[in-house]
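Asker: Sequence plus the predicted model coming up.
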Amino acid sequence: MNKNVESINHLLRQLMLEQQRIMTADLNADSGLTPQQARALSVIHRHPGIIQRELADTFQRRSASISNLLQILQRDGYITRKVPTESERTKQIYLTPKGQAAIAGFDAYYDTVESRMVKNLSPVEQQTLIGLLEKMVGSYDPPAGALQTAGSATAKV
C-alpha cells in the first residue's frame, strides 16, 4: 500500500475515533444517550414526521439497525411514532417533550466538539482541507441517500 494513502487512512480514522470517544463520554455522562441516538434525535427535530426509511437513508444504515435504535428511543420516551391517515404502512417519527428537552443544547455541543477538531487550522487551511476531502469523496460513486455536504439539511448526522 502507498505510504501516503496508509497515513491518510490512519489519520482520518484516528480523528474520527477520537471525536467519537469524546462525544460518547460527554453525551453518556450528560444525558445517557449514545452519539447515534443524539444524532437521530437532532435529525428528527429538524425533520418532524420523518419516516424510518428516510432516517436509514440519512444514516446510511440498514432499516433493521435504525428500527432497533428507534425502539430504544421510543421505549425510553424520547420519540413517538404515529401512523398518518393517508398511509397505514408507514409511521412518522416525532420527538416527545422528553426528546425536545434532550436535544436542547445539542447543536451548541456539536459545534464545540467540531470546533475542537479544527482549532489548530486557519480558515484558509480549513477550506483547503474541505477541498481536498471533497476531491477524495468525489473519487467514489456516492450511494443513494449519501450524506450531503456542510450546507445540507443532513450534514450534522
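Answerer: Cool, the structure landed.

Asker: From here on, just use CA atoms for contacts and neighbour counts.
Answerer: OK.

Asker: Could you pull out the buried residues of the lengthiest helix in the chain?
Answerer: For the chain, the helix with the greatest residue count under DSSP state H is helix 3-30. By neighbour count with 16 or more other CA atoms under 10 Å, helix 3-30 contains the buried residues Gln20, Met23, Thr24, Asp26, Leu27.

Asker: give me the element Leu129 is part of.
Answerer: Applying DSSP states H and E as the criterion places Leu129 in helix 123-138.

Asker: still on that earlier bit, please convert the buried residues of helix 3-30 to a markdown table, extending it with distance to Ser115.
Answerer: Formatted as a markdown table, the buried residues of helix 3-30 follow (distance: CA to CA, whole Å):
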| residue | distance to Ser115 |
| --- | --- |
| Gln20 | 14 |
| Met23 | 13 |
| Thr24 | 17 |
| Asp26 | 15 |
| Leu27 | 17 |
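
Asker: want to compare, so here's the second one:
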Amino acid sequence: MSLNDGKAIELFARPGFLVRRLHQIYVAIYLQECEAFGTTPVQTSVMQVAHLNPGIDQAKLAAEIGVDRTTTSNVLARLERRALVRRESDLRDKRLRRVFLEAAGETLLAEMRGALDRAHGRLIAPLPAEEREAFTRTLRRLVEANNLHSRTSLRIL
C-alpha cells in the first residue's frame, strides 16, 4: 500500500506518525552512510556543536541540540572514551563542565562530511529539487513554533 493510493489508513494521515517514521528512516540512512565511523546522529550533533562552540558548557550544548542533560552527559562520556572530546571543569564555577572537541574529533568530523551530506541528500532525494528547500524551511518552522512543547527545549538560533 502506498501513502498516496487513497487506501492509506488513518495513521498515514497523522503528521506525528509520519514525522516519527521519517526520523526512523533517517536514522537507518545515517547508519548506512556513517557505519564506518561508529557514531550516532546525536553523537555527531554533539561533536558539531563542540566544533562550532569550543568550551561550551554541557547544559548549553544539550539545549543546542534539544537533548536532555543526562543523555548529553552519557553521549559525552562515550565520546570522551574514544578521545573525541574532552570535558573540563569551569575555572570560576566548578559545577559547569566545558566541552572541547579533540583533534581526533575534528578529524572524524572532517572525514564524515561526505557521508553526512549523502545521508541528508538521500533523505530528501525523493522530493523534486525545487521542493527540498521549502520542505526544510517548513520543518524548521514547525520545530521553532512547537519548541516550547518539548520536554527538552532546543535553543532556537
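Answerer: That came in fine, so what should we check first? On a predicted model such as this, the values are computed, not experimentally measured, just so you know.

Asker: what's the TM-score here?
Answerer: Overlay of the two chains. TM-score (TM-score structural alignment, normalised by the length of the first structure): 0.74; 147 aligned residues with a CA RMSD of 2.8 Å.

Asker: ok, Asp141 of the first structure - how many residues close by?
Answerer: When neighbours are counted by other CA atoms under 10 Å, Asp141 of the first structure registers 8.

Asker: where's Glu114 of the first structure relative to Gln127 of the first structure, distance?
Answerer: Glu114 of the first structure sits 15 Å away from Gln127 of the first structure, going by CA to CA, to the nearest Å.

Asker: and Arg98 of the second structure, that one's in a strand?
Answerer: Yes. Per DSSP: H, G, I helix; E, B strand; the rest coil, Arg98 of the second structure lies within a strand segment.

Asker: Tell me which residue of the first structure matches up with it.
Answerer: Alignment note (TM-score structural alignment): Arg98 of the second structure maps to Gln92 of the first structure.

Asker: Its match - nearest residue in space that isn't next to it in sequence?
Answerer: Spatially, and ignoring its direct neighbours in sequence, Gln92 of the first structure is nearest to Gly49 (4.4 Å; CA to CA, 6 or more residues apart in numbering).

Asker: gap between the aligned partner of the one you found in the second structure and Ala145 of the second structure?
Answerer: Counting by TM-score structural alignment, Gly49 of the first structure corresponds to Gly55 in the second structure. Separation of Gly55 of the second structure from Ala145 of the second structure (CA to CA) stands at 29 Å.

Asker: These two: which is more packed in?
Answerer: Using other CA under 10 Å as the criterion, Gly55 of the second structure and Ala145 rank with Gly55 on top: 18 against 11.

Asker: Would you check that the more buried one makes contact with Val99?
Answerer: Yes. With contact defined as CA atoms under 8 Å, Gly55 of the second structure reaches Val99; the gap is 4.9 Å.

Asker: So for the two, which residues contact both of them?
Answerer: When contacts are counted by CA atoms under 8 Å, 6 or more residues apart in numbering, the set common to Gly55 of the second structure and Val99 is empty.

Asker: what residue of the second structure matches up with Arg39 of the first structure?
Answerer: Aligning on TM-score structural alignment places Arg39 of the first structure opposite Ser45 in the second structure.

Asker: could you say what helices and strands whichever helix or strand Ala38 of the first structure is part of packs with?
Answerer: Per DSSP H and E: Ala38 of the first structure is located in helix 35-46. Helix 35-46 of the first structure sits against helix 3-30, strand 92-95, helix 97-103, with contacts defined as 3 or more CA pairs under 8 Å, 6 or more residues apart in numbering; DSSP states H and E.
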